[in-house]
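# structure of the sequence below:
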Amino acid sequence: MTQNNKLGLTARIVISMVAGILVGFFFKWLIAGQDERVLQIFGMALPLKAFFVDGIFHIGGEIFIASLKMLVVPLVFVSLVCGTCSLSDTSSLGRLGGKTIGLYLITTAIAISLAIFAALLVGPGVGVDMQSNANFDISEAPSLSQVFINIFPSNPIQSMASGNMLQIIVFAVLFGLAMALSGKAGERLASMFTDLSEVIMKLVTLLMNLAPYGVFFLMAKLFTSLGFETIASLAKYFAVVLIVLILHGLVSYSIILKLLSGLNPLIFLRKMRDAALFGFSTSSSNATMPITMETVTKKLGVKNSIASFTVPLGATINMDGTAIMQGVATVFIAQVFAIDLTVGDYLMVILTATLASIGTAGVPGVGLIMLAMVLQQVGLPVEGIALIIGVDRLLDMTRTAVNVTGDAMVSCIVGKSEKEFELDVFNDPNAGIKDETVDFHHLR
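Take a look at the predicted model:
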């Protein structure tokens, strides 16, 4: 029996995650505010924080994240070109886009509605006496007209270099359509892009084998520096956001999946474990995109022609986890500052957050910019964001896991409705598992 059969990828990631958390706590205890503390090993004086936390842990985690992000642009462009040019009826692209964007907006609206209801029920900001002197600077969100202008690239190469996903998606779709309409020349080019797609997915598989190490470094660094004192002071807020995230990720998605596709939610959630763990450890939907794409196509049975469109678009505009944070944060900040919001205000929060999930997709610090827009819309002080920044890092990890799960859920529904779905693959418990490991022996 080989090592790969003994321990699956999910188990290795979980073990690495737990080990990283324990090591992080251990180093937090060792350092305990003494940044210059030194450890003597074989006669060498090694500064704990500089050598381990800011050195090994930081470097290992950053290399892992950079390796994942390295794949995002080529994966999105090549997969989307392949998917678009393979559409038998190019006019169906509008229907596909309408379904996908519509579902993402609906799930975002449900997410923030659920968050507001839970926050009003619990009242996380009632009785909280917190005065923040922290300065909070946030970039100004672009106007709606500028948002639409920015969707279309003037220089697609520059868009790829800067990682502007909406512009890359638009260019890839147009390029794929042109290939589909170019006859023999398009067919020859399509064959090359298909081969490129296979090579990129194999590269994803190679990196998945290194994931446990990257996850360990990320967790060790995070939990060495995480301040739990802040979490204690915001326990109610933290708990409400976390519970709503879990409910939306497990219950809301399961109900929507069952109602709109008839698929078994338990099978779906079980097969999403790896991608969700990646999302949790990286806190980035874009960095997790290669793993999400692999899961959706190889384990869940969605054809590449659908997944290559729905997954990149979801990683760009699907903000369910962020919407939940915004809903709870809005209620929390209103209660802390003793500002009463009307039913109309809450409806405006739902509408603003839902539409802003597309409008601010390409803006750095998207979650905080969206929250600032929402707060301004209902007359709440933007400075209130400084109250919750301390616990946002840990919640951001869970938000990303929820977003990634939502991307895959919408992909399954759209794939099933477009008859671009392999039910046998979805129901096969071993589907895609053999693709998670690579035998390096034949390379010798």
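
# only C-alpha atoms from now on, for both contacts and neighbour counts.
Will do.

# show me which helix runs longest in the chain.
In the chain, ranked by residue count with DSSP state H as the criterion, the top helix is helix 183-225.

# hey, where'd the helices end up in the stretch 151-300 of the chain?
156-162, 165-180, 183-225, 228-233, 235-247, 253-261, 265-271, 273-282, 285-294 (DSSP state H, counting those that start in this stretch).

# list the buried residues of the fifth one.
If you call a residue buried by 16 or more other Cα atoms under 10 Å, then helix 235-247 has these buried ones: 236-238, 240-242, 244-247.

# closest one of the residues you listed to residue 228?
Residue 228 has its nearest neighbour among these in residue 238, at 11.3 Å by Cα to Cα.

# quick check: the closest one touching residue 391?
Yes - using Cα atoms under 8 Å, residue 238 is in contact with residue 391, at 7.2 Å.

# please generate a structure for the following sequence too, so the two can be compared:
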Amino acid sequence: MLSRLPALHWQIAIALVLAIAAGFLLDDSATFLAVADFLGELFLNALRMLIVPLIVSSMMQAMLNLPAASAVGRLGARLLGWIGLSTLLAVIVGMLMINTFQPGVIDGQPAGETLGLDASTAQVTERVEGAATSDIADIFLRMLPPNIVGAAVETQMLGLIVFSLLFGFFASRLRGELRDQQYRFWQGVYEIMLQITALVMRFAPIGVFALVGATVAKTGWEAFGPLLVFFGCVAGALLLHLLVVLPALVRVLGGVSGFRHLQAMMPALLTAFSTSSSAATLPVSLDCVQRRAGVSPSTSGFVLPLGATVNMNGTALYECAAALFIAQAYGLDLSLASQFLVVMLALLTSVGVAGVPSASLVAIAVILGAIGLPLEGVGLILAVDRILDMMRTAVNVYGDTCGAVIIARGEGESPYAADPDSASADHA
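This next block holds a predicted model:
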């Protein structure tokens, strides 16, 4: 019976369309919202449940599978190069889109007064004011958590990754039976987590329907009216990066068809879109990259957990676009030097505040402060932030998977050497 169902990505796509329709038709139904919120939270909890054991086991087995310590530095250098290149191109795409269409200008005048500020601006300002610089400085403290169990409870991914790298590195230096025991244990944990992930993903269409349906029902079209041009610019820039820039990089640097890779990663992209969380999508990303793209567990287990924490193409693009839009709305004519500063800050903050709640809002506050704009400007984008958050998360996740394929090719692997359709189990 299950074999007759469409592939998983088609199930999720169908659920996405049905969720949008249901959200508009049942926007005033308290029962629909209550049921959708419950099912959506249940699905998110199931994904969150997988994060800590999957990250730790994937990092451990990745380190234990590396042939030599030098491989760690080589993979790290390639990942760093990929993050810098892909994120810089993303920011440039966002900057060009905002400068071309000028969404912050209406009839030749700054749009600030016309747009007004969202009602919850005061709360957002209170949340980000004074926290921006402290949160960035706190990144280094979170790299070495005082209590690794506490870091696991709070899902502090950066601390977990650093600890897992250290543990895995020194475990790989053990001799004889001790190393073999570590390898078998962590390999077993990793295989178990993949099986649990497969079970959770059977219910992904239901979770996607609930999450997106509730979002559409709560948001509606009214919030988009005054900000349609800005929304269109950012959405267009994200799609341009997703459908043109990243596939081109995969083709040139990885020797793989960009369309083929995009199609293979569709379950991960749709999950990222519905959950708005790179971390929650990590189990699906690992599954897609290994089963569909044929990237080895050692490479994907190293690249994807780190990428989900620090490689934020979509977030950097959004931060740059939002800062420039707010500057236009306040009538500030930014020089090329100021725009270059925005670009550099978007690059740095997209990496630095990735683990902070409301990360993009904090990062945008940092950028606004650097170019002399009030933090209240964040209120201009609140109405469309949720939907754009879903879109930029999908771009973040796709950028991670592209990096995994490119780095795997650099390591001598042959992604997509086998037919991804036969290699993947859609778990349907």
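
# what's the TM-score for these two chains?
Scored against TM-score structural alignment, normalised by the length of the second structure, the superposed chains reach a TM-score of 0.93; 414 aligned residues with a Cα RMSD of 1.5 Å.

# where do the contact lists of residue 238 and residue 391 of the first structure overlap?
residue 231 (Cα atoms under 8 Å, 6 or more residues apart in numbering).

# give the burial count for the equivalent of residue 376 of the first structure over in the second structure, as a bare number.
Alignment note (TM-score structural alignment): residue 376 of the first structure maps to residue 369 of the second structure. Using other Cα atoms under 10 Å, residue 369 of the second structure has 14 neighbouring residues.

# so the nearest residue to residue 369 of the second structure once chain neighbours are set aside versus residue 122 of the second structure, what's the distance?
In this structure, residue 369 of the second structure finds its nearest non-sequential neighbour in residue 375, 7.1 Å apart by Cα to Cα, 6 or more residues apart in numbering. Remark: distance between residue 375 of the second structure and residue 122 of the second structure (Cα to Cα, to the nearest Å) = 10 Å.

# settle it for me: which of these two has more neighbours?
In this view residue 375 of the second structure and residue 122 are compared by other Cα under 10 Å, and residue 375 has more residues nearby, 23 against 14.

# hang on, isn't the more buried one packed against residue 368?
Yes - Residue 375 of the second structure lies in contact with residue 368 (Cα under 8 Å); the separation is 6.6 Å.

# to which residue of the second structure is residue 308 of the first structure aligned?
Per TM-score structural alignment, residue 308 of the first structure is aligned with residue 301.

# please apply the same query to residue 109 of the first structure.
By TM-score structural alignment, residue 109 of the first structure lines up with residue 88.

# correct me, but its match touches residue 347?
Yes - applying Cα under 8 Å, one finds residue 88 of the second structure in contact with residue 347, separated by 6.7 Å.

# who's more crowded, these two?
residue 347 (25 against 18).

# still on that earlier bit, isn't the match of residue 376 of the first structure right next to residue 376, touching?
No - counting by Cα under 8 Å, residue 369 of the second structure stays clear of residue 376, with 10.7 Å between them.

# before we move on, the earlier item: let me know the closest of the buried residues of helix 235-247 of the first structure to residue 178 of the first structure.
residue 245 (40.9 Å).

# what's the burial count for residue 146 of the second structure?
When neighbours are counted by other Cα under 10 Å, residue 146 of the second structure comes out with 11.

# for it, what is the corresponding residue in the first structure?
Checking with TM-score structural alignment, residue 146 of the second structure has residue 154 as its match.

# distance check, that match against residue 4 of the first structure.
In terms of Cα to Cα, residue 154 of the first structure sits 47 Å off from residue 4 of the first structure.

# about what we covered before: can you tell me the element the match of residue 308 of the first structure falls in?
Assessed by DSSP states H and E, residue 301 of the second structure sits inside helix 297-310.

# that helix to helix 177-201, inter-axis angle?
60 degrees (axes from the mean of the first three to the mean of the last three Cα atoms, to 10 degrees).

# run the chain-centre distance for helix 297-310 of the second structure.
13 Å (Cα atoms, centre = their mean, to the nearest Å).

# and what of stretch 263-274 of the first structure?
On Cα atoms, centre = their mean, the centre of stretch 263-274 of the first structure falls 17 Å from the chain's centre.

# now swap in stretch 338-356 of the second structure and tell me
Using Cα atoms, centre = their mean, the offset of stretch 338-356 of the second structure from its chain centre is 15 Å.

# onto which residues of the first structure does that stretch map?
Under TM-score structural alignment, the match for stretch 338-356 of the second structure is residues 345-363.

# what's residue 178 of the second structure aligned with over in the first structure?
In the first structure, residue 178 of the second structure lands on residue 185 (TM-score structural alignment).

# dump the residue contacts of its match.
residue 179 are the contacts of residue 185 of the first structure under Cα under 8 Å, 6+ apart.

# any idea how far residue 171 of the first structure is from it?
Taking Cα to Cα, one finds residue 185 of the first structure at 19 Å from residue 171 of the first structure.

# am I right that residue 413 of the first structure is in contact with residue 260?
Yes - using Cα under 8 Å, residue 413 of the first structure makes contact with residue 260 at a distance of 6.5 Å.

# quick one: contacts for the most centrally placed residue in the first structure?
Central residue of the first structure (Cα atoms, centre = their mean): residue 285, 2.4 Å from the mean position. Residues in contact with residue 285 of the first structure (Cα under 8 Å, 6+ apart) are 279, 315-316, 400, 403-404.
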